[in-house]
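Asker: turn this into a structure:
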Amino acid sequence: MMHLLDLRGQATTRAELLALVPRAQVDPASAAKSAASLIDEVRVRGSAALLDQAERFDGIRPESLRVSSEDIAAAVAALDPGVRTALEAAIERVREGSRAQVPGPTVTVVADGAEVRQRFVPVSRVGLYVPGGKAVYPSSVVMNVVPAQVAGVGSIALVSPPQKAFGGSVHPVVLGAAGLLGIDEVYAIGGAGAIGALAYGVPDLGLDPVDVITGPGNVFVAAAKRLVAGRVGIDSEAGPTEILVLADRSADPRLVAHDLISQAEHDELAAAILVTDSEELADAVQAALPGLVAATAAAGRVEIALTGVQSAVVLVDDLGAGAAFSNAYGPEHLELVTADPEATLELIENAGAVFVGESSPVSLGDYLAGSNHVLPTGGASRFSSALGAHTFLRSQQVVKYDRPALHEVADRIVTLAEAEGLPAHGEAVAARFS
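Answerer: Take a look at the predicted model:
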């Protein structure tokens, strides 16, 4: 079912591995022109443009773009008890995981009377995007809202596409999750226009601009985030989901197949990759897939994802070579299913989140691990991190010198200022002692 990439017996450089890794053909730049147009419409026409875009892309014109507090409260009351219990458990676990990401203040004394303090200050206001589309994502509400709250953000706006099935409002389970977290500023807007609305504000809607925008979305959302980055902070340009399973002969092929399918059900462009040094495991997983795919609810899109160019079974000589391939790929989700997964972990450098051992599947991280499931995709884990409390914090350096401490370094400051051709810098210091 999945195409085979056999790297056994090949000595590949990092550059060659980067060229070999399978990728979905998704480029936010291809949607940039359309996204820019939609953002400009919102900047010029405000809520009228958002209503037109909802009608055009979501098939309905909402009666109100802002969801009322009463509707949010009603959605909380209407939550299925089992769903509510699961969401509350996820909230508590993600809250615990996020608390560990908030660094404490530090003071560095560089000399007598001379100190540099580090303090971490939350941004004032954030905008959180929760996608619609093929699935419902109350878990994304949890993953975006909780770390912002833990960081101390005082103002949070949540946007999600209007749902035709619910009269143009946000999906009620998404609303219910927002209500559980105390979020009362929710807008039924989606796509690139929603990103523009968060970045620039919509005065006639009472939507103030935000400082940071987070949350996954389609290629137009990713393109819009790229366009507004710099005006606001963004978490990442989320692309289609990815799972890479690094396994040896000790792995259960049926469980590996289930895990590949679990991410493939997200989207036809989802990437599912098995990297193994066991040809027997590779064959057994391939043999298990057709029956398991046929039995799953989203069989159509799972099959397309697994047979796409972005998915593959990769055969390598050993786990060291497998780890090198994984590091070049930089997966969003990495599962280590080996005889000694902790030892394998020591070989790993790049991954959005790592799931160690058979009892730590990616599905656990999607909901209740306590980690965050908003993760870098498309190889971005080589230079970026998962969403967390740190996403909403800024490090500030606070400098405090007393007069003797400044006097001790005054001559050196003057010397360096003159060497750089900036004598007024030195004069500003010397003036304090003249």
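
Asker: CA atoms for contacts and neighbours, from now on please.
Answerer: Will do.

Asker: element containing Ser262?
Answerer: Using DSSP states H and E, Ser262 sits in helix 253-264.

Asker: what sits up against that helix?
Answerer: By CA atoms under 8 Å, 6 or more residues apart in numbering, the surrounding residues in contact with helix 253-264 are 241-243, 245, 270-274, 281-282, 284-286, 288-289, 292-293, 301-303, 305-306, 361-363.

Asker: just the buried members of the residues you listed?
Answerer: Buried members of those, scored by 16 or more other CA atoms under 10 Å, are 241-243, 245, 270-274, 281-282, 284-286, 288-289, 293, 301-303, 305-306, 361-362.

Asker: restricted to helices, list the contacts of helix 253-264.
Answerer: Secondary structure from DSSP state H places 281-282, 284-286, 288-289, 292-293, 301-303, 305-306, 362-363 of the contacts of helix 253-264 in helices.

Asker: wait, doesn't Ile91 sit right on Asn144?
Answerer: No. Counting by CA atoms under 8 Å, Ile91 stays clear of Asn144, with 10.6 Å between them.

Asker: strands of the stretch 101-250 of the chain, start to end?
Answerer: Counting by DSSP state E, counting those that start in this stretch, the stretch 101-250 of the chain has strands at residues 106-111, 114-122, 125-129, 155-160, 186-188, 212-214, 233-234, 242-247.

Asker: do you know how far the closest residue to Val109 other than its chain neighbours is from Asp402?
Answerer: Distances taken as CA to CA, 6 or more residues apart in numbering place Glu115 nearest to Val109, at 4.4 Å, with adjacent residues excluded. Per CA to CA, to the nearest Å, Glu115 is found 9 Å from Asp402.

Asker: out of those two, which sits in the busier spot?
Answerer: Between Glu115 and Asp402, Glu115 has the larger neighbour count (other CA atoms under 10 Å), namely 17 against 11.

Asker: shouldn't the more buried one be in contact with Ala405?
Answerer: No. In this structure, Glu115 is not within contact of Ala405 by CA under 8 Å, at 9.5 Å.

Asker: and the longest helix for the protein?
Answerer: Longest helix of the chain, by residue count under DSSP H: helix 81-99.

Asker: tell me what that one is packed against?
Answerer: If you count contacts as 3 or more CA pairs under 8 Å, 6 or more residues apart in numbering; DSSP states H and E, helix 81-99 packs onto helix 138-151.

Asker: repeat the analysis, applying 10 Å as the threshold.
Answerer: Packing partners of helix 81-99 (3 or more CA pairs under 10 Å, 6 or more residues apart in numbering; DSSP states H and E): helix 69-78, helix 138-151, helix 172-180, helix 362-367.

Asker: for the comparison step, fold the sequence that follows:
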Amino acid sequence: MSERLKITKLSSAQADFDRQLDALLAWDSVSDSAVNQVVEQVLVRVRDEGDAALVDYSNRFDRRDVASMAELEIGPERLQQALDNIGEAEREALRRAAERIRDYHEHQRQDSWHYEEADGTRLGQQVRPMDRVGIYVPGGKASYPSSVLMNALPASVAGVAEIIMVVPAPGGELNELVLAAAALAGVDRVFTLGGAQAVAALAYGTETVPRVDKIVGPGNIYVATAKRAVFGQVGIDMIAGPSEILVVCDGQTDPDWVAMDLFSQAEHDEDAQAILVTPDSGYIDRIKASIERLLPTMERADIIRRSLERRAALIQVQDLAQAVELINRIAPEHLELSVADPEALLPKIRHAGAIFMGRYTAEALGDYCAGPNHVLPTSGTARFSSPLGVYDFQKRSSVIQFSARGASELGRVASTLARGEGLTAHACSAEYRIQADESSNS
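Answerer: Predicted structure coming up:
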């Protein structure tokens, strides 16, 4: 008989609850000095040596045996071949998911706008897509065609001219669903590169890999550290930590459903975090029983077990009002409101990456085909960050056009403020446009 699972159980009534919760939530995915040193070396070498460094790192880190970058690029014909050759059910699932993701993100598209004041002054904003972006798709422990769709389709909807994808291929193994998703999402070029070297290639460009304007997509600690290091050279979406789920339940949802929802994030990796919050102490015991019974049936049971024992928690609160306070404190990546009236709680929730409403809305649907993006802020960053979207691939320019009358009138305001700051040239520049008789200007 296997050893019983040890999951942290907490109560908001405990004297040391705050301290224990803070310890449970603590996470810094890019603080390891050894990792930083390796990443810095990789970035410098790829920047200085280009393709040669990429070939060498691919052979060393990904167990490849290639002589040139030509062997690390996958052409469009190969992508289309993957889409054509996968099973009909898989192809239809990818198409249905892509359709829903594209439709949702079409609603996010922002257009240029302007307005005109009474004196003819025109103010506005010009919205334009980025020229070229890079998407990092994880490989290794698992392959994620859903990540291809979630990263590439918003860029496509935004109107990005060229989408470059990098994906690790350890031992040269390629995932056909990932390639098929790239074909379906309109990815322009694909390189089988991973790790910090892939981030460096996208940030600096090499003889073969074009430099991009922004890098999006999750990866391991080396990828996250590299993205942080190149920020400023290029844009990035976020520094992604381990996957998280917070389920708030009133005790009336089938405990097997909730246990499996917790598993759905725990199976990502050992650092993933799954938390249940409920006012029903008896429900915690029922969830624990479901977890014990269902865990042995999971293919990734060992990963789930380690994740649950290291970072999971079953938390009892006084009521749902206190549960909402905990939600806003934790700011979870994924939040399930598995309660009778989720609409009553929604207006009170200030911090969450994605909110799944009601007992039937499994977070797993959001990972694949609901429509909203599954690239979400983690580690409490939902306090100031948002899901990946079309707006991440658009940039905005302010448009300002003064009439003669407007320039004369506002010139006096600018002059006063500029002289107050001691910036005489600013003041004079504005004053040159001031007319003696403003009423004669139009």
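
Asker: counterpart of the residue nearest to Val109 of the first structure over in the second structure?
Answerer: Taking TM-score structural alignment, Glu115 of the first structure has Arg122 as its aligned residue in the second structure.

Asker: who's in contact with its match?
Answerer: Applying CA atoms under 10 Å, 6 or more residues apart in numbering to Arg122 of the second structure gives the contacts His114, Tyr115, Glu116, Val399, Ile400, Gln401, Phe402, Ser403, Gly406.

Asker: please apply the same query to Ala313 of the second structure.
Answerer: Per CA under 10 Å, 6+ apart, neighbours of Ala313 of the second structure: 6-10, 21, 24, 246, 273-277.

Asker: and the two most separated of those residues?
Answerer: Pairwise distances among the contacts of Ala313 of the second structure were taken by CA to CA; the largest, 18.5 Å, belongs to Lys6 and Leu246.

Asker: could you check how far the nearest residue to Ala364 of the second structure once chain neighbours are set aside is from Glu299 of the second structure?
Answerer: Once flanking residues are discounted, Ala364 of the second structure sits nearest to Ser264: 6.9 Å by CA to CA, 6+ apart. Distance of Ser264 of the second structure to Glu299 of the second structure, computed by CA to CA: 12 Å.

Asker: what does Val55 of the second structure give?
Answerer: Counting by CA to CA, the gap from Val55 of the second structure to Glu299 of the second structure is 35 Å.

Asker: element containing Ala35 of the first structure?
Answerer: Going by DSSP H and E, Ala35 of the first structure is in helix 32-45.

Asker: what's the answer for Phe355 of the first structure, then?
Answerer: strand 353-356.

Asker: other residues contacting that strand?
Answerer: 244-245, 331-338, 340-342, 344-345, 348, 360-365, 369, 371-376, 381, 385-386.

Asker: distance from that strand to the second structure after superposition?
Answerer: Taking mean CA distance after the TM-score superposition for the first structure, the mean distance separating strand 353-356 of the first structure from the aligned residues in the second structure is 0.5 Å.

Asker: what span of the second structure is that strand aligned with?
Answerer: Going by TM-score structural alignment: strand 353-356 of the first structure matches residues 354-357.

Asker: give the contact list for the residue mapped onto Ala100 of the first structure from the second structure.
Answerer: By TM-score structural alignment, Ala100 of the first structure lines up with His107 in the second structure. By CA under 10 Å, 6+ apart, the contact set of His107 of the second structure is Val157, Val390.

Asker: distance of His107 of the second structure relative to Val148 of the second structure?
Answerer: As for His107 of the second structure, its distance to Val148 of the second structure is 20 Å (criterion: CA to CA).

Asker: ditto for Gly422 of the second structure
Answerer: Distance from Gly422 of the second structure to Val148 of the second structure, by CA to CA: 52 Å.

Asker: of the two, who's got more company?
Answerer: Taking other CA under 10 Å, Gly422 of the second structure and Val148 do not tie; Val148 has more neighbours (29 against 11).

Asker: isn't Val127 of the second structure right up against Lys395?
Answerer: Yes. Using CA atoms under 10 Å, Val127 of the second structure is in contact with Lys395, at 5.9 Å.

Asker: which residues do these two both contact?
Answerer: Gln110, Ala158.

Asker: count the residues that sit near Ser338 of the second structure.
Answerer: Neighbours of Ser338 of the second structure (other CA under 10 Å): 25.

Asker: just Ser250 of the first structure next, same as before
Answerer: 12.

Asker: that one against Leu336, yeah?
Answerer: No. Ser250 of the first structure is not in contact with Leu336 according to CA under 10 Å; the separation is 11.2 Å.

Asker: if we can go back for a sec, most packed of the helices and strands packed on helix 81-99 of the first structure?
Answerer: Burial among those, expressed as mean neighbours by mean count of other CA atoms under 10 Å, is greatest for helix 138-151, which shows a mean of 25.

Asker: on average, how far is that helix from the matching bit in the second structure?
Answerer: Mean for helix 138-151 of the first structure is 0.4 Å (mean CA distance after the TM-score superposition for the first structure).

Asker: which part of the second structure matches that helix?
Answerer: Counting by TM-score structural alignment, helix 138-151 of the first structure sits on residues 145-158 of the second structure.

Asker: also stretch 287-304 of the first structure?
Answerer: Under the criterion TM-score structural alignment, stretch 287-304 of the first structure matches residues 289-306.

Asker: start and end of that stretch, how far apart?
Answerer: End-to-end distance for stretch 289-306 of the second structure, by CA to CA: 17 Å.

Asker: try stretch 40-53 of the first structure
Answerer: Termini of stretch 40-53 of the first structure sit 12 Å apart (CA to CA).

Asker: tell me how many other residues surround the aligned partner of Phe57 of the first structure in the second structure.
Answerer: Counting by TM-score structural alignment, Phe57 of the first structure corresponds to Phe61 in the second structure. Phe61 of the second structure has 14 neighbours, counted by other CA under 10 Å.
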